[in-house]
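Engineer: All I have is the shape, not the residue letters:
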């Protein structure tokens, strides 16, 4: 009787307050309230958010290494590795360019900076000096050279995602080429995967603490009112990102037989974690695990997700072109169609050159503007105060884009377990969702 009245939870069902996403939501709200009403105390909560992100970064390198190396070893075909990587890069390039173009179009239509008439001489260039220095130190060649680690241990010690990924791919290929002699090593790595992912689960239990600290600091430091004077830019960016997710990524999802809202429900805990910490890296290990549980092949999830964290930055790309044109409009700097196309082309390169750098969105914008002489880089001081509020949206859009990419590429490769996928999506997938056909030469 008591069970039917809800006094005692039915067997196998947890009380709502035991769910991680409920705890994270409560922590975010508590952080907002503390930061708003007691800003000094809120600012002091910053170490909680920083500590949680450090905890997660601690396991990112081993998660990527184990997932990628065992996944490639399980493929047994080095040509398949190249095929998956090639498809992933084609997908990333297409949608990253589309995101840049959408930001450009929205900025021209909405004109968020029009009417401000700000004199560039009145801006404090010193406030963005640190970002411009990092931007000048970043180049595409330097980025490509930086993928190769100085030493194997150094890649793991620095926690550089691309360096770890680079070594993991090579090691996985080596395991494949030396099979069956390398089978004991592969078996050991498979056995090691279980406790590492259990460690990730343990770390996620303190996610509400990290989300609380990060949100309390953000609101305490910058205040809710600090975005009022730049509400048009912030609102335009959020609206554009939402439409990109629902319309563009939603269209991709529908074409591939599933609903974007079903996917968002499936990864809601990770999305709330990204929202609370303003860092998509905080949910990277969990996303890999979730995608595998949803039926995506380990090799695909292990390759696509870490690579996407550097090359598939839809939210950051929307932000770059939208913010660049906002600055030009606010400073009354006219940009011709040719100038805007140049801006887009430069952003395509600089968005890859600054990948993996802390604060990459703002630094990439600085790198882009430094090559467009007509827009004073000091204009970035206009958005410095609200950039922190836009970083959450950038991280969320980037994160969702990588989740969609993983499912789509897994389907292209025939590496999507339909039974698991439909169960994960709550049986809300549409159509039969048959694996995509591949060219005959790839079947061989």
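Structural biologist: In hand now; what should we look at? Computed from a predicted model, the values in this text were never measured in an experiment.
Engineer: all contacts plus neighbour counts: C-alpha atoms, from now on.
Structural biologist: OK.
Engineer: Now stretch 135-153: buried residues?
Structural biologist: Residues of stretch 135-153 classed as buried: 135, 138-139, 143, 147-149 (neighbour count, 16 or more other Cα atoms under 10 Å).
Engineer: from these, which is closest to residue 313?
Structural biologist: Taking Cα to Cα as the measure, residue 313 lies nearest residue 143 of these, at 15.8 Å.
Engineer: The structure to be compared is supplied as follows:
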């Protein structure tokens, strides 16, 4: 579909450089790092700023996902397409999640970041990771599946479980599409409510620099940049591996789909800086939904792929899991056979789904994996506990980019991608939402 005259006329006028959200967030992150480094106690005390901002974002996540999915499904009418989109999305998730696990394992075997540390597992304090091990034990596959169904309809919107919102929204969207004229009247109301919620998102995002400042000041103040020195090789290996996954692997996928991964990263720069500042990809979830719709992806595809991707398409987390597991084994002088490494890979594939959506999921899924693979001591996780916060930022960034790419690719597979809008977005043109008035602020 070609861009209309209305689209062209509503393109935003150039703004002053300091009014852009990404500039403000970047400045806030820099200020937070400096404050945390030179005044650690003050930096730690600013933790509530980051926490409050993330709470504000989580406040709107459930209704935004619900409204996006319901209006997308009800407006599409072709209910068979819903199952088709879901099948394509899960096939994509499974392939690239497995590829990320394998990549982490290959890099860990080649570079051996833990070799030479010669740590005796008996000297490690297992109590430091006991909390994570307990959470991992509770995060079983069956518990995860049963937890997808909320106790009540409204509970799905109040408990913060993304997959519960997804299940309820899909069912409600199908019901709405099945009741004819009455459904159309309600659909119109929900679309109007959706516009209001996206406006609310833009208002909330005004506080992003404050949240990023508080979160980064706390991280540096509490853990300190010097905490990276002893484990610098692991941190560097993980960041470089994740960067290669994004630029090379996802870059090839993006090229085959007809867009540039670097242009996509530039398009999502505000959200990526926000994820970096808060160490949470959830903080940018509502904005990602809006940005993907602006870039020409079908509302139905966005509504199904983005929320499920946040639980099932965790590329950064998967790279971290196998790389960190091998690091612990190498540091403790544990030689893993090929069979044990394959077992580790298989367990990681399952545990990464079982603990999806849990706060601190990266560390928890690692604990779940090591608790089933006895060759690697769970107590070895104490080695990387101090740097996990810094690893979390890279995990979140990689997960975020991976889900953006997945949304565009699945839209293209489904024939539901507006190439003119995508090309305009990749060129940096701020198009309005295709089915609603433009939202100001992001």
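Structural biologist: Everything's here; your move. Given the structure is predicted, the values throughout are model-derived calculations rather than measurements.
Engineer: How about residue 77 of structure 2: what's its closest non-neighbour residue?
Structural biologist: In this structure, residue 77 of structure 2 finds its nearest non-sequential neighbour in residue 177, 5.9 Å apart by Cα to Cα, 6 or more residues apart in numbering.
Engineer: before we move on, back to that, the buried residues of stretch 135-153 of structure 1 into a markdown table, with extra columns for distance to residue 294 of structure 1 and secondary structure?
Structural biologist: A markdown table is the format used below for the buried residues of stretch 135-153 of structure 1 (distance: Cα to Cα, whole Å; DSSP: H, G, I helix; E, B strand; the rest coil):
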| residue | distance to residue 294 of structure 1 | secondary structure |
| --- | --- | --- |
| 135 | 38 | helix |
| 138 | 37 | coil |
| 139 | 37 | coil |
| 143 | 33 | helix |
| 147 | 30 | coil |
| 148 | 32 | coil |
| 149 | 32 | coil |
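Engineer: that older thread, wait, what's in contact with the residue nearest to residue 77 of structure 2?
Structural biologist: 73-75, 77, 183-184 (Cα atoms under 8 Å, 6 or more residues apart in numbering).
Engineer: Which of those residues ranks first by neighbour count?
Structural biologist: When neighbours are counted by other Cα atoms under 10 Å, residue 73 leads the contacts of residue 177 of structure 2 with 28 neighbours.
Engineer: measure residue 124 of structure 1 to residue 192 of structure 1 for me?
Structural biologist: 52 Å (Cα to Cα, to the nearest Å).
Engineer: Quick one: residues contacting the nearest residue to residue 222 of structure 1 once chain neighbours are set aside.
Structural biologist: Spatial nearest neighbour of residue 222 of structure 1, chain neighbours left out: residue 385 (7.2 Å); criterion: Cα to Cα, 6+ apart. By Cα under 8 Å, 6+ apart, the contact set of residue 385 of structure 1 is 222, 226-227.
Engineer: In structure 2, what range does whatever helix or strand residue 385 of structure 1 lives in match?
Structural biologist: Assigned by DSSP states H and E, residue 385 of structure 1 belongs to helix 384-412. Aligned using TM-score structural alignment, helix 384-412 of structure 1 spans residues 385-413 in structure 2.
Engineer: ok, now which ones touch residue 44 of structure 1?
Structural biologist: residue 217.
Engineer: can you rerun that using 10 Å?
Structural biologist: Contact analysis of residue 44 of structure 1 by Cα atoms under 10 Å, 6 or more residues apart in numbering lists 35, 213-214, 216-217, 220-221.
Engineer: Under the alignment, what does it map to in structure 2?
Structural biologist: In structure 2, residue 44 of structure 1 lands on residue 45 (TM-score structural alignment).
Engineer: Let me know whether my guess that residue 208 of structure 2 is in a helix holds.
Structural biologist: Yes - assessed with DSSP: H, G, I helix; E, B strand; the rest coil, residue 208 of structure 2 lies in a helix.
Engineer: Neighbours of it, how many?
Structural biologist: By other Cα under 10 Å, the residues close to residue 208 of structure 2 number 30.
Engineer: Pick the one among the contacts of residue 44 of structure 1 closest to residue 157 of structure 1.
Structural biologist: Using Cα to Cα, residue 214 comes nearest to residue 157 of structure 1 of the contacts of residue 44 of structure 1, at 24.9 Å.
Engineer: What strand or helix carries the closest one?
Structural biologist: Here residue 214 of structure 1, judged by DSSP H and E, is contained in helix 207-222.
Engineer: mean shift of that helix relative to structure 2?
Structural biologist: Helix 207-222 of structure 1, aligned to structure 2 and superposed, deviates on average by 0.2 Å (mean Cα distance after the TM-score superposition for structure 1).
Engineer: Which elements pack onto that helix?
Structural biologist: Applying 3 or more Cα pairs under 10 Å, 6 or more residues apart in numbering; DSSP states H and E, we find helix 207-222 of structure 1 packed against helix 20-37, helix 39-43, helix 46-75, helix 268-277, helix 384-412.
Engineer: what about the helices in the stretch 301-442 of structure 2?
Structural biologist: 315-331, 338-354, 361-372, 388-413, 419-426 (DSSP state H, counting those that start in this stretch).
Engineer: ranking these by burial, who's on top?
Structural biologist: Each of those was scored by mean neighbour count; the highest is helix 315-331, a mean of 27, by mean count of other Cα atoms under 10 Å.
Engineer: From the contact counts, what lies against that helix?
Structural biologist: helix 79-111, helix 232-244, helix 338-354, helix 361-372, helix 388-413.
Engineer: Nearest to residue 119 of structure 2, out of those?
Structural biologist: With Cα to Cα as the criterion, residue 119 of structure 2 lies closest to helix 232-244 of those, at 15.1 Å.
Engineer: Residue 299 of structure 1: which of the contacts of residue 44 of structure 1 is nearest?
Structural biologist: Nearest to residue 299 of structure 1 among these: residue 214, at 33.0 Å, using Cα to Cα.
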